[in-house]
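Undergrad: Sequence first, then the predicted structure:
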Amino acid sequence: MVRRRSQVGFTLVELLVVIAIIGVLIGLLLPAVQQAREAARRNSCINNAKQLALAYHNFHDTYREFPPARGSSSPKYGSTVFVLPFLEQGNLTDLFDRDAAAGFADPVNQAAANTNVPIIRCPSSPVEGLIKMRSSSSTGSHYGDFLTTSGTTSDESDPTIMTGWASDYWVNHLISSSSYDLYFPGAARPDPILNRYAPGSKMRDTTDGLSNTMMILEHAGYDQHYVKGVGMPMPSTDTTLDQPGAWGTWLGWCAFQLQTYSNYTPTSYPTGGSTPSGIGCTVNCNNSQGLFGFHPGGATVAMGDGSVRFFNEGMAGEVLMALASRNGGEVAQP
């Protein structure tokens, strides 16, 4: 008699059940992995803001004043230039020529602009690589032509267009008077922690308290336009993003006017003319003039005392405007 050998294996039903279980496990695991990665990115962003705040403090310790929000109006460059030596970037400081006629956009400073300084980049930002420099735009009129080594051009494919690394951290040189008036009607617009131009402000000028005043704000996404984390198409008819190139490169005229917005969605956002201040959205609304990051639920801010906080998207406008000023006399806590 022939003995039959028993066969060991999975039936089709059993195999399908195993595959289904594995699929469920992967579905449960992926969100946890993504959350862990975002937590790491957020911690890195917080550390970047902390290091930048310490650099501004070290500058103050050395020169007895903070650098101005805008380093110079002619030639133009931003406050980051001042604190490079305090970010262990002394060689890069020497590479940048402050006296160049066109400032940050001068061809002699192209090598400096193209140098990647990791501390100015938030790992959650979707903008990668070098961005193309634009001239200063006029809101409601045009974005501004691209800057070339010999002038300007509207041809985006021009090989002579100058480039630079974008920064995700900025200082605000003003507080929007229209936004401030929405929350504090009739009150005079106060000042942010840094003066708009030289001479720089001093710590004692922050009468609201350094721990109650914002200094370094996440203002990410340049030179693209984002509304609530969604990239806008940027047609010629949408000119509501201010100076995407001039402000975007880290050596640029890095300052913005802090504003609050109406609760627009990417589909309801008005894409013509300037976007007025509004009530309803304070954080992660619009990267034109707002506190804006790509973290779920909020954005990173370094305060005047060097501490770093995470401002939630639901923050009240009164609180945001109060914390933006150094001398408004408001009483507010995030």
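TA: Good, I have the coordinates.

Undergrad: CA atoms for contacts and neighbours, from now on please.
TA: OK.

Undergrad: What residues sit buried inside stretch 37-48?
TA: By 16 or more other C-alpha atoms under 10 Å, the buried positions in stretch 37-48 come out as Glu38, Arg41, Arg42, Ser44, Cys45, Ile46, Asn47, Asn48.

Undergrad: now do stretch 101-114
TA: Using 16+ other C-alpha under 10 Å as the test for burial, stretch 101-114 gives Gly103, Phe104, Ala105, Asp106, Pro107, Val108, Asn109, Gln110, Ala112, Ala113, Asn114.

Undergrad: what's the answer for stretch 196-216, then?
TA: 196-197, 200-203, 206, 208-216.

Undergrad: which outside residues touch stretch 118-130?
TA: Stretch 118-130 is contacted by residues 38, 41-42, 44-45, 48, 51-52, 114, 163-169, 220-222, 224, 250, 293-295 when judged by C-alpha atoms under 8 Å, 6 or more residues apart in numbering.

Undergrad: switch the cut-off to 6 Å
TA: Stretch 118-130 is contacted from outside by Arg41, Cys45, Asn48, Thr163, Gly164, Trp165, Ser167, Asp168, Gly221, Phe294, using C-alpha atoms under 6 Å, 6 or more residues apart in numbering.

Undergrad: next one: stretch 218-235
TA: 127, 168-169, 244-245, 248, 266, 284-287, 291-293, 300.

Undergrad: List the buried residues of stretch 170-186.
TA: For stretch 170-186, a neighbour-count test (16+ other C-alpha under 10 Å) marks 170-184 as buried.

Undergrad: if I look at the spatially closest residue to Ala322 that is not a sequence neighbour, how far off is Val319?
TA: Nearest non-adjacent residue to Ala322, counting by C-alpha to C-alpha, 6 or more residues apart in numbering: Glu330, 5.7 Å away. Distance, Glu330 to Val319, by C-alpha to C-alpha, to the nearest Å: 9 Å.

Undergrad: put this beside the first:
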Amino acid sequence: MFRSQTSKAGFTLVELLVVIAIIGVLVGLLLPAVQAAREAARRMSCSNNFKQIGLAVHNYHSAYNQLPKQKTGTGLDPTTGAWWDGTNVTNQSQLSWLVPITPFIEQQAIWEQISNPLGFELSAGGGLVPRTPSWTAMGPKPGSNYVYPPGMTELPSFRCPSDPGTGLPGMGRTNYACCLGDSFSKAESGAVNQTLVVTSADAEWCRAGQRGAFVVHQKMAFRDILDGLSNTIIGGEINTDLGDRDITTDAAIFKPVKATPSICRTDGSVDPQRPRFWASGTNTIIKAHGSIYGRGYQWMTGEHLHTGMMTILPPNSTLCYQGEWPGQEGIAPPSSRHQGGCHVLMGDGAIKFVTNSIESGNQEAHMVEFSRTGISAPGSKSPYGLWGALGTRASKETVSEF
């Protein structure tokens, strides 16, 4: 009697390898789509955060009939010689525009800490310990220490999810900055001298050069934006520094950018093999003074390295300084981790995405300044094309579409 044999079904090694190869191809095709979808979600969240800041600015204006001030606070410490000196007694009137709007973005708790005397500080381990004497209301000069709790608090509303920077040496990072216009002439001090006293000479230079929606130390309002709220940028997105010598987050120093804004791109400062980074020999603020001076590291600080931007160079261009310190003047373009451009906040609260290729006029033209004549004379239209025109509040320039 014969017994039949049944063969067992199975995959051969070749068939298994083919299946694995097909799965690998499908994953390779799918992964970029998944990453793109994630970035699209992060970009949308970033835009929504900026939208909430825009609404907060409008609500603040409705309450106080003015925009939140860039560089405001409790005046000069009489024991110091100048506003740039560190002190725990006052904040030297160096608070950023983001501080006054905290109650309008559901951050009442942090505002209560800032606006009242605070009897705690951060310990070396990150916890809170009692402090005697207490911090004065509105806090110390921002950025002068690592122990003032509100200054070290990172607020999600001020962060873009696409930016991976976090933690030290940052002191509470932010990705959103106010627009200071198309010139940095007097952008750091405005109409005041080193002791915060308004002088006629400083005021004259400030009126000529400071043409944006925000002017440091000065009360500004929507009524000052004569070009129209929908035609004027009042804020822009910025990257925070990752410690990698990125041209958008670490400022090259001692550059004649007032005369030639594009100088950092054309004088060999940028690595030709890696154009998003500085060449090894380029001197920068971080290289000269330490890692605490990265872009966007201090949300409470009114210096434009941290909370200001300009419409001189187009988005994601070089961060390039005339001097060597954050408290000195330099070109601070907006920037982002999004592909091809960055978000800006318009005066009417709209969020627009501006590409790196926006028309930006003559990048070798001297910026508008009191002492200049010709195309850079006070009152002239922006030498930086459409991009510059969007950053000025009252230059009578027509902006149709961008």
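TA: Perfect, thanks for sending it. A quick note: this is a predicted structure, and the numbers were derived from the prediction, not measured.

Undergrad: Superposed, how do the two chains score by TM?
TA: With the length set by TM-score structural alignment, normalised by the length of structure 1, the two chains reach a TM-score of 0.73; 273 aligned residues with a C-alpha RMSD of 2.9 Å.

Undergrad: Now secondary structure too, for the buried residues of stretch 101-114 of structure 1, in JSON lines please.
TA: Formatted as JSON lines, the buried residues of stretch 101-114 of structure 1 follow (DSSP: H, G, I helix; E, B strand; the rest coil):
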{"residue": "Gly103", "secondary structure": "helix"}
{"residue": "Phe104", "secondary structure": "helix"}
{"residue": "Ala105", "secondary structure": "helix"}
{"residue": "Asp106", "secondary structure": "coil"}
{"residue": "Pro107", "secondary structure": "helix"}
{"residue": "Val108", "secondary structure": "helix"}
{"residue": "Asn109", "secondary structure": "helix"}
{"residue": "Gln110", "secondary structure": "helix"}
{"residue": "Ala112", "secondary structure": "helix"}
{"residue": "Ala113", "secondary structure": "helix"}
{"residue": "Asn114", "secondary structure": "coil"}
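
Undergrad: of the residues you listed, closest to Ser79 of structure 1?
TA: Distance to Ser79 of structure 1 across those (C-alpha to C-alpha) is lowest for Phe104, with 11.3 Å.

Undergrad: how about that closest one, what's its partner in structure 2?
TA: By TM-score structural alignment, Phe104 of structure 1 lines up with Pro142 in structure 2.

Undergrad: and what of Met214 of structure 1?
TA: Under the alignment (TM-score structural alignment), Met214 of structure 1 pairs with Ile233 of structure 2.

Undergrad: wait, that match sits on Gly391?
TA: Yes - using C-alpha atoms under 6 Å, Ile233 of structure 2 is in contact with Gly391, at 5.3 Å.

Undergrad: picking that back up, taking the contacts of stretch 118-130 of structure 1 one by one, which sit in strands?
TA: For those, the ones inside strands are Thr163, Gly164, Trp165, with DSSP state E as the criterion.

Undergrad: Pull up the gap between the closest residue to the last one other than its chain neighbours and Arg121 of structure 1, please.
TA: So the one you mean is Trp165 of structure 1. Ranked by C-alpha to C-alpha, 6+ apart and with sequence neighbours excluded, the top spatial neighbour of Trp165 of structure 1 is Leu130, at 4.8 Å. Per C-alpha to C-alpha, Leu130 of structure 1 is found 12 Å from Arg121 of structure 1.

Undergrad: In terms of neighbours, single out the busier of these two.
TA: Of the pair Leu130 of structure 1 and Arg121, Arg121 is the one with more neighbours under other C-alpha atoms under 10 Å, namely 23 against 17.

Undergrad: mean shift between the longest helix seen in structure 2 and structure 1?
TA: Assignment by DSSP state H gives helix 13-64 as the longest helix of structure 2. Its matched residues in structure 1 lie on average 0.8 Å from helix 13-64 of structure 2 after superposition (mean C-alpha distance after the TM-score superposition for structure 1).

Undergrad: my hunch is that Val81 of structure 1 is in a helix, does that hold up?
TA: Yes - the assignment for Val81 of structure 1 (three-state DSSP) places it in a helix.

Undergrad: Measure how buried Ile247 of structure 2 is and give me the count.
TA: The number of residues packed near Ile247 of structure 2 is 26, by other C-alpha under 10 Å.

Undergrad: whoops, Trp278 of structure 2 was the one
TA: That count, for Trp278 of structure 2 with other C-alpha under 10 Å as the rule, works out to 26.

Undergrad: and the gap between it and Tyr321 of structure 2?
TA: Look at Trp278 of structure 2 and Tyr321 of structure 2: by C-alpha to C-alpha, they are 14 Å apart.

Undergrad: With Pro315 of structure 2 instead?
TA: Distance check for Pro315 of structure 2 against Tyr321 of structure 2: by C-alpha to C-alpha, it reads 16 Å.

Undergrad: what's the answer for Lys352 of structure 2, then?
TA: The gap separating Lys352 of structure 2 from Tyr321 of structure 2 is 27 Å, by C-alpha to C-alpha.

Undergrad: can you check Thr102 of structure 2 too?
TA: For Thr102 of structure 2, the distance to Tyr321 of structure 2 (C-alpha to C-alpha) stands at 30 Å.

Undergrad: now Ala302 of structure 1, nearest residue through space, not along the chain?
TA: Val308 (4.3 Å).

Undergrad: Quick one: map that neighbour onto structure 2.
TA: Using TM-score structural alignment, the partner of Val308 of structure 1 in structure 2 is Ile351.

Undergrad: Distance check, its match against Ile247 of structure 2.
TA: For Ile351 of structure 2, the distance to Ile247 of structure 2 equals 25 Å [C-alpha to C-alpha].

Undergrad: Same question for Met346 of structure 2.
TA: Met346 of structure 2 is 25 Å from Ile247 of structure 2, where distance means C-alpha to C-alpha.

Undergrad: what sits against Arg41 of structure 1?
TA: By C-alpha under 6 Å, 6+ apart, the contact list for Arg41 of structure 1 reads Pro123.

Undergrad: How is Ser72 of structure 1 assigned, secondary-structure-wise?
TA: strand.

Undergrad: Counting neighbours, what do you get for it?
TA: So Ser72 of structure 1, with other C-alpha under 10 Å, has 17 neighbours.

Undergrad: Not counting residues beside it along the chain, what's closest to it?
TA: Per C-alpha to C-alpha, 6+ apart, closest to Ser72 of structure 1 is Tyr197, 6.7 Å.
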